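Enquirer: Got a sequence here, can you model it:
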Amino acid sequence: MTRSMRRPRRMLVAAAGVAALLALSACSPSDSSNGSDKSESSPNSSPKSAKLSGTVTVFAAASLQESFTKLGQEFERQHPGTKVSFSFGGSDSLAASITGGAPADVFAAASPKTMAIVTDKKDAAGTPVTFVRNQLEIATLPGNPDKVSSLKDLTKSGLKVVLCDETVPCGAAAQKALGAGDLKLTPVSYEQDVKSALTKVELKEADAAVVYTTDVKAAGDKVEGVEFPESAKAVNDYPITLLKNAPNAETAKAFIALIRSADGQKVLTEAGFLKP
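Expert: Predicted structure coming up:
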């Protein structure tokens, strides 16, 4: 075979080698594609694949105790390695603690007025969102021995009635309801949160208390509930927010998302809360 006949074969072999190298190069990851993946995440949103961890500290109105505790347990089940730590109490005192520098991730208040204590001090990250509403109800002793059937009945002489302090949402709502009925009531005590007011009836230290529907439901057979029409004039909106200096912001956002989700709303409505 002549030299001129062998040359084309060498050229074909060389061309095949170049094609193979190009194919291998196409299969390997490029720097530009890696850069594109990184640009998809932002400081305000954690990657979907990121594993949540650590403790979320939630300051929440006392009336949320049962439902939030249940949802906290569900959150921990969904996200192993996380823990939800709660501080329940009067919304006004919780707000004061936050503005005073207490470390917390989430604040859920029982009224926009108490949430404003936090937002006015610029301690909220973004705009609070209403996630549920709540209505008042009268809690009486089991069997309702004093035959309380209306808000006006609480003004009867000799009846020991407990109200929340006017500075906390349940107390402010009670005063609004009394005003709607053109009624005046002097309680035997003012309590710092709704659970304290309810406890007075449960311990039979009071004959009745004006609390939330959710608290009457949570108490079971320890009290008896009495609805009254004036409560429709004093329904409280409950706002929730991520706090500006949240120590565990990403996990806190996920907890708020659970509260606002269909599953979260189901737990809350079953507890007696109204949809926003």
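Enquirer: rest of the way, CA atoms for contacts and neighbours
Expert: Will do.
Enquirer: Endpoint to endpoint, stretch 119-139 covers what distance?
Expert: 33 Å (CA to CA, to the nearest Å).
Enquirer: for that stretch, which positions count as buried?
Expert: 119, 123-125, 128-139 (16 or more other CA atoms under 10 Å).
Enquirer: Cross-reference the residues you listed with the strands and report the matches.
Expert: Judged by DSSP state E, the buried residues of stretch 119-139 include 124-125, 128-134, 136-139 as members of strands.
Enquirer: Let's see this one next, to set against the first:
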Amino acid sequence: MTIRRFTAAGAAALVLALAATACGSDGGSDTGNGTATSTATDSATGSATTGSPTGVPKASGSITVFAAASLKETFTDLGRKFEAANPGTKVTFNFGGSSALAASINSGAPADVFAAASPAPMKTVSDAGGAAGEPRTFVRNTLAIAVPEGNPKHLTGLADLAAPGVKVALCAKEVPCGAAALTALKAANVTLTPVTLEQDVKGALTKVELGEVDASLVYRTDVRADAGKIDGVDFPEAAKAVNDYPIAALAKAPNKDGAAAFVAYIQSPEAQQVLTAAGFQAP
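Expert: Got it, this is the predicted structure:
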């Protein structure tokens, strides 16, 4: 089994590709459903690029994007780039667990775009008539074991997570990262009892950062985004639990043109380059 240590030095290339992603939590607020909001506007970088990306229609006005928590760093960066290419636009994000976001959309929360971490939450929106057109898979993601720096428990694979005295955090089974974790554990024939079940992948990752658990099953992209704070352990069963990420403009989008433009941008070569640099896989 291979142990990969994701250090700050090893993440240098990623930092260049994801400049200013830390702004994703700046100015965040609670929306009442347990998810965080952030705006992509940055006066220091708002004029960094000009011109609409190839093949992407121009947009204007405010665009509200509901997106899976694992997309926070990349989408915040892409939101700034989209605004710079479309002067007069403002992209606001609501990041959280995909299932909770889907429920909010179906309950009438105003949003223009939904990007989920698996097809299941998107299907609940589509089945309710909430998606405008067919959702499109724009990236894929796989799991890794997040451990504290230095991997003090010397964990090398999923079987080690079931060892006595090892405290593990998982996402709840209703959340895409939780469903993927259960699939991987089943493939490895491993049964364990987590000490906590989190409502999104960032919650599971934070438990490792704070030293409250010895490991958590999260996306590899989240491990890479947290380089320098935690280490990551790859395991072969991750190949059995690859998550497709679909995106769709919403039928009741207040800004339909803006929604269509943002969805097209996320599928553009420019955006795909940022996403793959962060560790996502091309669809």
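Enquirer: What's the TM-score once they're superposed?
Expert: TM-score of the superposed chains, computed with TM-score structural alignment, normalised by the length of structure 1, equals 0.81; 228 aligned residues with a CA RMSD of 1.1 Å.
Enquirer: Report the mean distance between the helix or strand hosting Gly232 of structure 2 and its aligned residues in structure 1.
Expert: Using DSSP states H and E, the element containing Gly232 of structure 2 is strand 230-233. By mean CA distance after the TM-score superposition for structure 1, the fitted strand 230-233 of structure 2 averages 0.3 Å away from its aligned residues in structure 1.
Enquirer: ok, then the element right after that strand?
Expert: Past strand 230-233 of structure 2, the next helix or strand by DSSP H and E is strand 243-249.
Enquirer: counterpart of that following strand in structure 1, which residues?
Expert: Matched against structure 1 by TM-score structural alignment, strand 243-249 of structure 2 falls on residues 236-242.
Enquirer: ok so, going back, tell me which of the ones in strands among the buried residues of stretch 119-139 of structure 1 is nearest to Ser261 of structure 1?
Expert: Among those, Phe131 lies closest to Ser261 of structure 1 (CA to CA), at 9.6 Å.
Enquirer: how close does the counterpart of the closest one in structure 2 get to Val166 of structure 2?
Expert: Under the alignment (TM-score structural alignment), Phe131 of structure 1 pairs with Phe138 in structure 2. Distance, Phe138 of structure 2 to Val166 of structure 2, using CA to CA: 36 Å.
Enquirer: With Ala117 of structure 2 instead?
Expert: When Ala117 of structure 2 is compared with Val166 of structure 2 (using CA to CA), they lie 27 Å apart.
Enquirer: Tell me which of these two has more neighbours.
Expert: Ala117 (27 against 17; other CA atoms under 10 Å).
Enquirer: which stretch of helix or strand covers the more buried one?
Expert: Residue-wise, Ala117 of structure 2 maps onto no helix or strand under DSSP H and E.
Enquirer: how about the strand or helix carrying Val56 of structure 1, aligned to which bit of structure 2?
Expert: Counting by DSSP H and E, the element that carries Val56 of structure 1 is strand 54-61. The aligned range for strand 54-61 of structure 1 in structure 2 is 61-68, by TM-score structural alignment.
Enquirer: Likewise for stretch 74-93 of structure 1?
Expert: Using TM-score structural alignment, stretch 74-93 of structure 1 pairs with 81-100 in structure 2.
Enquirer: ditto for stretch 37-44 of structure 1
Expert: Aligned by TM-score structural alignment, stretch 37-44 of structure 1 corresponds to no residues of structure 2.
Enquirer: quick revisit: mind listing what's buried along the strand holding Val56 of structure 1?
Expert: Of all the residues in strand 54-61 of structure 1, those buried under the rule 16+ other CA under 10 Å are 55-61.
Enquirer: same question, stretch 102-121 of structure 2
Expert: The neighbour-count check on stretch 102-121 of structure 2 (16+ other CA under 10 Å) flags 102, 104-106, 110-121 as buried.
Enquirer: residues touching the aligned residue in structure 1 for Val166 of structure 2, list them.
Expert: Val166 of structure 2 maps onto Leu159 in structure 1 when the alignment is built from TM-score structural alignment. Contact analysis of Leu159 of structure 1 by CA atoms under 8 Å, 6 or more residues apart in numbering lists 207-208.
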